[in-house]
Every structure is written in structure tokens, then in C-alpha cells.
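Q: Predicted model and sequence below, questions to follow.
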Amino acid sequence: MRGSEPTAGRPRIERLWQSHLSLADVARWIPLAGASGIFRLGVSARRLYWQMMKRAAGVKTISVGNLTVGGNGKTPFTIFLASRLQSRGLKVGIVSRGYSRRRGGAAATLIADRGELLVTAEEAGDEPAMMAKSFSGPIAVARRRLDGIELLMRRGPLDAVILDDAFQHLRLERDVDLVLINSARGLGNGWMLPAGPMREPLGAIDRADAIVLIDAGGGESALSKSQMERIRALTVLHATIRARALVAIEHGAWREIPIALVGARVLAVSGLADPSGFYAMLRALEADLIGVLEYPDHHAYSASDWRAIVNALGEGDIVVTTEKDLVKLERFPFTRNSLYALRLEIEMAPAEAAALDELIVGRELQTSAAQS
């Protein structure tokens, strides 16, 4: 979808997930409520089944997930956490489902190690491929996370494995469950799909060892008073997600360069569930957004998409996209110095980071790291 100005950036159905709707929107929402009830029953039955069939991985397992669809900063936080543990001398791997990837016959695939992507972005999935550009440890993708963990452990001992987007992957036991909530997006109307953004009822949050509230610079929190009261009954940590650098492509490799977008005529291109935060960051960096091209989340870009992007740029200066889009766009012959990605990073105050370390590392991993 093309526009000369950024739009709300959310699928139409998401506009029915707000707490206050017009009478016309209420009429559209009511049929979704019935489907939501059926979905809730299915989720409950699935949870009961996997509580009985749950398996352990045999290694410290940390899940990074959420309760809602899209836009909570899971991938940047997974990179942040994996790199933080690695900097403490721990042997860390990441396992992801690799949503939207082109699957082969193997139950699990090693897609990256030592910062090198070993397969194509299509085979890895865009988010695992993106993580491989920033994290030097091993990364595996598998439909069953346990298969991915076993693949990594066959390659050598690990102190910890981080599961990307796995809060609902109940078949696997985990030692620490982290649930991320984007403060600006909140939890919508609190209803489950498709009548709301929730993957599970709010009560599922009690499984979490800690809630990480992500501030993406979106202003006031969208969480209701009752939602905040429920969240504050648990351990709550705070983190900020911000733009760190631009990523440029030089001789086939990615290189960070300082952000210098003041006054630059920028075409924003993204395949995100909710690109509004992306636009907000570009505006905060004082870029002149001459237009936007929005594609579906995890979009597989084609040659016709590339031509559309080049044509849309016109007399503009540069195209700025996201890292998970760049892994799929870098194969196209863009004019030199015309395509960049905005690299994001997670920041935590020292006290918050120390609390995260205490929750995750603990004495067991500290001892392991000291002996390795």
C-alpha cells in the first residue's frame, strides 16, 4: 500500500480492537466476539493437553514472548538478551520457529553461527536471518523448539538457550518466561483473537516470571488501569527500544553508520504488523517522509516490489526500511547508497538490567560460566 503520508499502519481488523468504538464499528465487532469464544476454548484445550505432555530440554531455557500479536520488540530483545549473556562468558544459542520460512525436510536447521548466515533468508525466516547479523552465537530454526535445542546441543555444550516468541509453545518446559508488552500498543480491548489482539487470556500472564514493559517512545501507556494492576502483581522490568544506527550494504556485507536523517527525503518501506512505531522513529530523527510503502508482515519481496520501491523513491534521497526487510531486499540491485535499514537496540537502566541478570543468570549459570 502506498501513501504520501504515514497511515495508522494497522490492518483494518485491528481498528476494531480498541476499547471505544463507534456504533457502526460495534456492529462489525460483534460477530468477531463469537469467533473469539471458540478460539478461547481451543487455546484452553491445547494448554491442558500440553501441561500433561510437557517435556524438558536438558539445558537452561529462557522464553521471550508476548500475549498479543505483533509489535512488541521480541526480536531486538532476544538479541539484547543473548548478547548480554554471551558477554558474561556464557555459551548461548537461540532457537526460533522461523515464521514464514521456506521449510526443508529437516526437523531443525542451523541457520547461523559465528555471525555468518549459513542459509538463505527465505530458508531461515526473516527474523532469524536478522538476528544472525547481530548475534555471533548459533541460531537454529525448528517447528518444534525442542528439535532446535537438540540440534544446538549436539554441536557442543550450552549454558542457555533463548527461545524467540515461545510463550505459547507450551510443549517445552522453560526455566524463565519473559513476557514483553509494548506500552504504547498495550493489550487493546483485552479480547482474544479475532475480536481483540490477545493470543491468550490476560490470566495466562501468571505463567510469566517477569513482565518487560517496552517503551518505544510512543507517549502515554495504552494499558488500562485494571490491566496495569494485574501486571504489577508480578515482577515488572522496564526497557526502552530506540534507533541505534543505520545499516548500509557494502560489498555484500552489512555495516553500521551513524544516523544522519535530518532533512533527508526518505521513502519508508516496511513489512510489519504495525509500522506506526517505525514511522514515529523516522520522524523523531527529523527525516522528511516523502512517502511510505507498506507490505504485509513477513512479506516476501519480488522483482515487481523492487521496481515499485524504486519508482516510489523518485526524486527522494534514500529508502529506509527495517532490518528484517533488508535481509530480503538486499538481493535487489538498488542504486548505490540508496537503501538503508534502521537498526534498533534495547536499553535498560542499570538497576533493571541487574534485576534481569539476577532472574536469569542465577548462581547455577554463574558457576557454569566461571568453570568454562
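A: Right, received. Where do you want to start?

Q: Every contact and neighbour count from this point should use C-alpha atoms.
A: Fine.

Q: burial measure for residue 90, as a count.
A: A count of nearby residues for residue 90, using other CA atoms under 10 Å, gives 21.

Q: gap between it and residue 311?
A: 47 Å (CA to CA, to the nearest Å).

Q: what does stretch 69-79 rub up against?
A: Residues from elsewhere that reach stretch 69-79 (CA atoms under 8 Å, 6 or more residues apart in numbering): 64-66, 127, 131, 134-135, 162, 164-165, 180-182, 185, 197-199, 214, 241, 272-274, 344-346.

Q: and here's the other structure:
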Amino acid sequence: MGTLEAAWYRGAVWLWLLRPLEWLYRILTALRRGAYGRGLIRAYRCDRPLVIVGNITVGGTGKTPVVIALVEALKQRGLRPGVVSRGYGATAHISAFPHQVSLSSNASDCGDEPLLIYRRTGVPVVVAPRRAEAIKALLANADIDVVISDDGLQHYAMARDLEIAVIDAERGLGNGFCLPAGPLREPKSRLKTVDRVIYRGGDVSDSSVTYQPQCWVNVSSGAMRPLDSFVDAATLAAIAGIGQPQQFFDTLTDLSIAAAQMVFPDHHDYSAEDFASLEGQTVLMTEKDAVKCASLAGDDAWFLRIDAVLPQSLIERVAELAQR
């Protein structure tokens, strides 16, 4: 966790010095949202239901596993979801968008999270910095019942039919301040206006999402091994380039796996040099990291497959929306 982010969550007193900037941020955010709400700026509305899975805090809260679980649940009901994303981390020139994610796509084309969603679900996924362009391309090239947006709660240029906010129950909203004095993208009162709030690691069944490890998958070959495969392994290195790397390391501890830990920035663009010091070791990583490391990590690198378990009532609500 970076120095500023750590200060947000421990409530550092010096952050009060940033409150004037926070109030400016709040004013600008309110003006922008109000302009869309009053129709002064026109939002794009597509002819399919649009569901946003987002959050109001900076950093990872587990949105992507929620999107994957929601898509898979809809597919099981015979529905045809499609996914759009901004494609954070993509390095392609703006002229390369919208990008239809395919088997030949890599993270530089579309970002690591859209690539992960496509590989896990197989549904149409389109990426563009302007999400309206992504939605148009998605609907032009696929027969879709419902559009799921991975993130975009604050992207008011995109009209929506259902908003789902994902909150980390343990970390909460930090000190409750907006950027830059705190981790909030919008004031916490914004949660009163979304349709559903679900809590990662919460203790109320109808508003909680849990994350269940399933197996280890070889990054190169796709071979699978059971969860206890590395309990007694001697030379293990665990790497994580995600929003909250400690959660991955804590999961390894829960699985009785002891490994040396290496932390990289969220959405890190891995290179061969990152793995140079790990030669001869078994490397464990997250699935989000793995989509960027197939040709880099070697034959003894494995990612932990994790499935999100959603409230049944949430799945039913989205399914009903898709069936209209």
C-alpha cells in the first residue's frame, strides 16, 4: 500500500491539510453529476439494459470477480451478457479503440481485467476509454441481452439501469474524505443512490460477496492442481500486482502456504527482469497477474483461481432486468 493510501486508512491527522483541495474536488464532482442529472449534458443510453459494477473508493475492492460471477450466472440462465470496460492499463493508441477482446488480445491491447473477464467467461468484451463507443461496438457485433460495465460508477456519460457498488467490508471507506484527502471518488452519501451495495467479506448474506479459492492453474499450460499442492513446498515466491496485494498473501496463509512475497504496483506491466531473481522457484500469483505473464514466468508458475459467490437476490434482479 502506498504512503498516501496507507494514511487514508489509518486516519493520519496531516490529511486535514488537504481538505481545501477535497472541497474543490467535491464541488467539481457535484457540478458534473448535476449537469448530467439535469440533462445539461446528454448521457448516452443504449437500447439494452446496462448494469454497472463499480465502487466509490480508489483501489481494488474485488469488482472484476463480481463481474465474472454475474456473467456466469446469467449465462447459466440462458441469457446473453456482454461486458464493456475502460481498459485501464491498456497502452494502445486511442485510435486502436474500441477493441474487441479476443484470444489473440494481450493486456497492452485492452488491459488486464477485461482480458481476464474474456478468458474466464468467453462472452463478448469490448474496451474503449469512451464507454459509449465500447457499448456501440459491442451491440453492433453481438446479440446481447444485457450490458455489464466493469467499473464506471462515476462515468455519467453512460446512462445506466442498475448500479452495484462493491465495498471492502474490512477497509470500509477509510477516513471518509474524498480525494485527495481520502480514498473516496464520491462522497459516501452516493451509496444511498445506488441500487445495491455489496460488501466484500461482509457478514449479511443478502449484501455480501465471498471469494472462494478453487484450484491452482499453471500459467503456461493451464494444467490444474488442488489447493493443498504447495503446502509443504520449500522454494515458493508469491507475487502480486493488484490493488490490495495483502489479501492474496493472506489467502495463501489461510491455505497454509508459506512463500516469499513480492509486491508490484496495481496493473503492473511485467517483464522478464521481474522474474530473473525467481529462477528455480515455484511462483504463485493472482489470476489478474497471470494474464500478463504466460510467456515470462516459466513452466513452474501458477495462479490461484478464485470464484466470487454473489447474493442470489442480486443475480435474480439482474436476470429480470435482462429479460425485459
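A: Alright, I've got the coordinates. Bear in mind that the values here come from a model prediction, so they are computed numbers and not experimental data.

Q: about what we covered before: which ones among the contacts of stretch 69-79 of structure 1 lie within helices?
A: Taking DSSP state H, the ones among the contacts of stretch 69-79 of structure 1 that sit in helices are 127, 131.

Q: now the helices for structure 1?
A: Taking DSSP H to define them, one finds helices in structure 1 at 23-53, 74-87, 121-124, 126-132, 145-154, 225-232, 276-284, 303-313, 323-329, 350-360, 362-371.

Q: Buried deepest among those, which one?
A: Among these, ranked by average contacts under mean count of other CA atoms under 10 Å, first place goes to helix 126-132 (a mean of 25).

Q: post-alignment, it versus structure 2, mean distance?
A: Mean deviation of helix 126-132 of structure 1 relative to structure 2 after superposition (mean CA distance after the TM-score superposition for structure 1): 1.1 Å.

Q: Just confirm residue 18 of structure 2 contacts residue 180, I think it does.
A: Yes - Residue 18 of structure 2 lies in contact with residue 180 (CA atoms under 8 Å); the separation is 6.6 Å.

Q: Need the contact partners of the longest strand belonging to structure 2.
A: For structure 2, the strand that runs over the most residues, judged by DSSP state E, is strand 208-218. Strand 208-218 of structure 2 is contacted from outside by 66, 198-202, 223-227, 299-311, using CA under 8 Å, 6+ apart.

Q: and if we set it to 7 Å?
A: By CA atoms under 7 Å, 6 or more residues apart in numbering, the list of residues contacting strand 208-218 of structure 2 from outside reads 198-202, 223-227, 301-311.

Q: Read off where that strand ends up in structure 1.
A: Mapping strand 208-218 of structure 2 onto structure 1 (TM-score structural alignment) gives residues 238-248.

Q: just to revisit the earlier point, out of the helices of structure 1, flag the one nearest residue 293 of structure 1.
A: Closest to residue 293 of structure 1 of these is helix 303-313 (CA to CA; 7.4 Å).

Q: which residues are contacting the closest one?
A: With CA under 7 Å, 6+ apart, helix 303-313 of structure 1 has contacts from 267, 319, 332.

Q: Next, the contact list for residue 262 of structure 1, please.
A: Here residue 262 of structure 1 is in contact with 285-287 (criterion: CA under 7 Å, 6+ apart).

Q: Run these past structure 2 and keep the common ones.
A: Shared with structure 2 under both residues aligned by TM-score structural alignment, their matches' CA atoms under 7 Å, the contacts from these are 286-287.

Q: of the contacts of residue 262 of structure 1, closest to residue 361 of structure 1?
A: residue 285 (35.7 Å).

Q: and the aligned partner of that closest one in structure 2, how many residues sit next to it?
A: Alignment note: residue 285 of structure 1 maps to residue 255 in structure 2; criterion TM-score structural alignment. If you count neighbours by other CA under 10 Å, residue 255 of structure 2 ends up with 15.

Q: Then the one 5 residues further on?
A: For residue 260 of structure 2, the count of nearby residues is 12 (other CA under 10 Å).

Q: Quick check: it vs residue 237 of structure 2, distance?
A: Distance, residue 260 of structure 2 to residue 237 of structure 2, using CA to CA: 5 Å.

Q: residue range for stretch 199-208 of structure 1 in structure 2?
A: Mapping stretch 199-208 of structure 1 onto structure 2 (TM-score structural alignment) gives residues 185-194.

Q: my guess is residue 177 of structure 2 meets residue 185, correct?
A: No - Residue 177 of structure 2 lies out of contact with residue 185 (CA atoms under 7 Å); the separation is 9.0 Å.

Q: Strands along the stretch 51-200 of structure 1, start to end?
A: Counting by DSSP state E, counting those that start in this stretch, the stretch 51-200 of structure 1 has strands at residues 60-65, 92-96, 108-113, 116-117, 139-142, 160-164, 176-182.

Q: Over which residues of structure 2 does the fifth one lie when aligned?
A: With TM-score structural alignment applied, strand 139-142 of structure 1 matches the range 125-128 in structure 2.

Q: which residues touch the matching stretch?
A: 82-87, 97-101, 110, 114, 118, 134, 138.

Q: likewise stretch 189-199 of structure 2?
A: By CA under 7 Å, 6+ apart, the residues outside stretch 189-199 of structure 2 that reach it are 162-169, 207-209.

Q: Ok, stretch 321-338 of structure 1 next?
A: Stretch 321-338 of structure 1 has contacts (CA under 7 Å, 6+ apart) with 121, 126-127, 129-130, 268-271, 301, 306, 317-319, 340-343.

Q: repeat that with 8 Å
A: Around stretch 321-338 of structure 1, the neighbours that count as contacts under CA under 8 Å, 6+ apart are 121-122, 126-127, 129-130, 247-249, 268-271, 298-301, 303, 306, 310, 317-319, 339-343.

Q: In structure 2, what residue corresponds to residue 276 of structure 1?
A: By TM-score structural alignment, residue 276 of structure 1 lines up with residue 246.

Q: Let's have the helices of structure 1 in CSV, adding distance to residue 102 of structure 1.
A: Formatted as CSV, the helices of structure 1 follow (distance: least, CA to CA, whole Å):
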stretch, distance to residue 102 of structure 1
helix 23-53, 26
helix 74-87, 19
helix 121-124, 5
helix 126-132, 11
helix 145-154, 16
helix 225-232, 37
helix 276-284, 26
helix 303-313, 18
helix 323-329, 13
helix 350-360, 33
helix 362-371, 35
